[in-house]
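*Asks:* below is the structure, and that's it, no one-letter string:
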């Protein structure tokens, strides 16, 4: 459990840094990149247990959202975790969907920079 917390903190730090840098450059949301993530589809992503059981699979994410803008993997205490970042939620270049996977299953998800409309 401690290794999972370490991985999550590490990834979140990297994501925040990348998003801050990315939002200040035009390359973050390049014109050739097609946004495929919507709030509705992201809400359907299931978060599994610490070992991934019950979480949406990597294969399903790739089918629904296509290739991520950023993919990073790390191993901490013999646990391999992968982080995917999809930019442009609901076609907003400043919004991103972040998912973390273990055993190719989602264990964590978050929206950042997303503006809720009422």
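*Replies:* Yes, it's here. Just so it is clear, the structure is predicted and the values come from calculations on it, not from any experiment.
*Asks:* hey, let's count contacts and neighbours off CA atoms from now on
*Replies:* Fine.
*Asks:* the helices in the chain, which residues?
*Replies:* 2-23, 39-43, 58-65 (DSSP state H).
*Asks:* residue 73: which of those is closest?
*Replies:* Nearest to residue 73, of all these, is helix 2-23, at 9.1 Å by CA to CA.
*Asks:* packing partners for that closest one?
*Replies:* Applying 3 or more CA pairs under 8 Å, 6 or more residues apart in numbering; DSSP states H and E, one finds that helix 2-23 contacts strand 70-76, strand 79-87.
*Asks:* what about versus this one:
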């Protein structure tokens, strides 16, 4: 499930529940629509309520970030990756689990851009 809230030039996309290949097309469409919103300078992705995900979801997040960069939109996570998101990142080789918060190979996963 995807919920979108706007506050001025910031758009917050709340992603919840299952985010696997089966849901990827719908999630992609929602993220791309969010990135095409006029007069937006920041997109915050809230993944804290995602309960099940696979590598296709990671690809969608990275694609949204790349599209945001191309459109001069700052794309970030609302909080450092934790729970299922952190577990999937580790399984995909994009993080070192148990490294005291320093295990992110890309600052994006720690809530950066």
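*Replies:* Cool, got the structure. Computed from a predicted structure; not experimentally measured.
*Asks:* what's the TM between chain one and chain two?
*Replies:* Here the TM-score for the pair of chains, by TM-score structural alignment, normalised by the length of the second structure, is 0.32; 66 aligned residues with a CA RMSD of 5.0 Å.
*Asks:* just to revisit the earlier point, in CSV, list the helices of the first structure along with mean neighbour count and distance to residue 87 of the first structure.
*Replies:* Listed next are the helices of the first structure as CSV, based on neighbours: other CA atoms under 10 Å; distance: least, CA to CA, whole Å:
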stretch, mean neighbour count, distance to residue 87 of the first structure
helix 2-23, 15, 9
helix 39-43, 13, 12
helix 58-65, 14, 10
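*Asks:* let's have the ones you listed in CSV, adding distance to residue 85 of the first structure.
*Replies:* Shown next, in CSV, are the helices of the first structure (distance: least, CA to CA, whole Å):
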stretch, distance to residue 85 of the first structure
helix 2-23, 8
helix 39-43, 12
helix 58-65, 11
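*Asks:* still on that earlier bit, which of the helices and strands packed on helix 2-23 of the first structure sits most buried?
*Replies:* strand 79-87 (a mean of 21; mean count of other CA atoms under 10 Å).
*Asks:* what is that one packed up against?
*Replies:* helix 2-23, strand 70-76, strand 96-102.
*Asks:* quick one: it to helix 58-65, angle?
*Replies:* Between strand 79-87 of the first structure and helix 58-65, the angle comes out at 0 degrees (axes from the mean of the first three to the mean of the last three CA atoms, to 10 degrees).
*Asks:* strand 79-87 of the first structure to strand 96-102, inter-axis angle?
*Replies:* 160 degrees.
*Asks:* now residue 14 of the first structure: how far from residue 21 of the first structure?
*Replies:* Look at residue 14 of the first structure and residue 21 of the first structure: by CA to CA, to the nearest Å, they are 11 Å apart.
*Asks:* what do you get for residue 61 of the first structure?
*Replies:* 25 Å.
*Asks:* and residue 8 of the first structure, by the same measure?
*Replies:* The separation that residue 8 of the first structure has from residue 21 of the first structure, given CA to CA, amounts to 20 Å.
*Asks:* I'm done for today, thanks for sticking with me.
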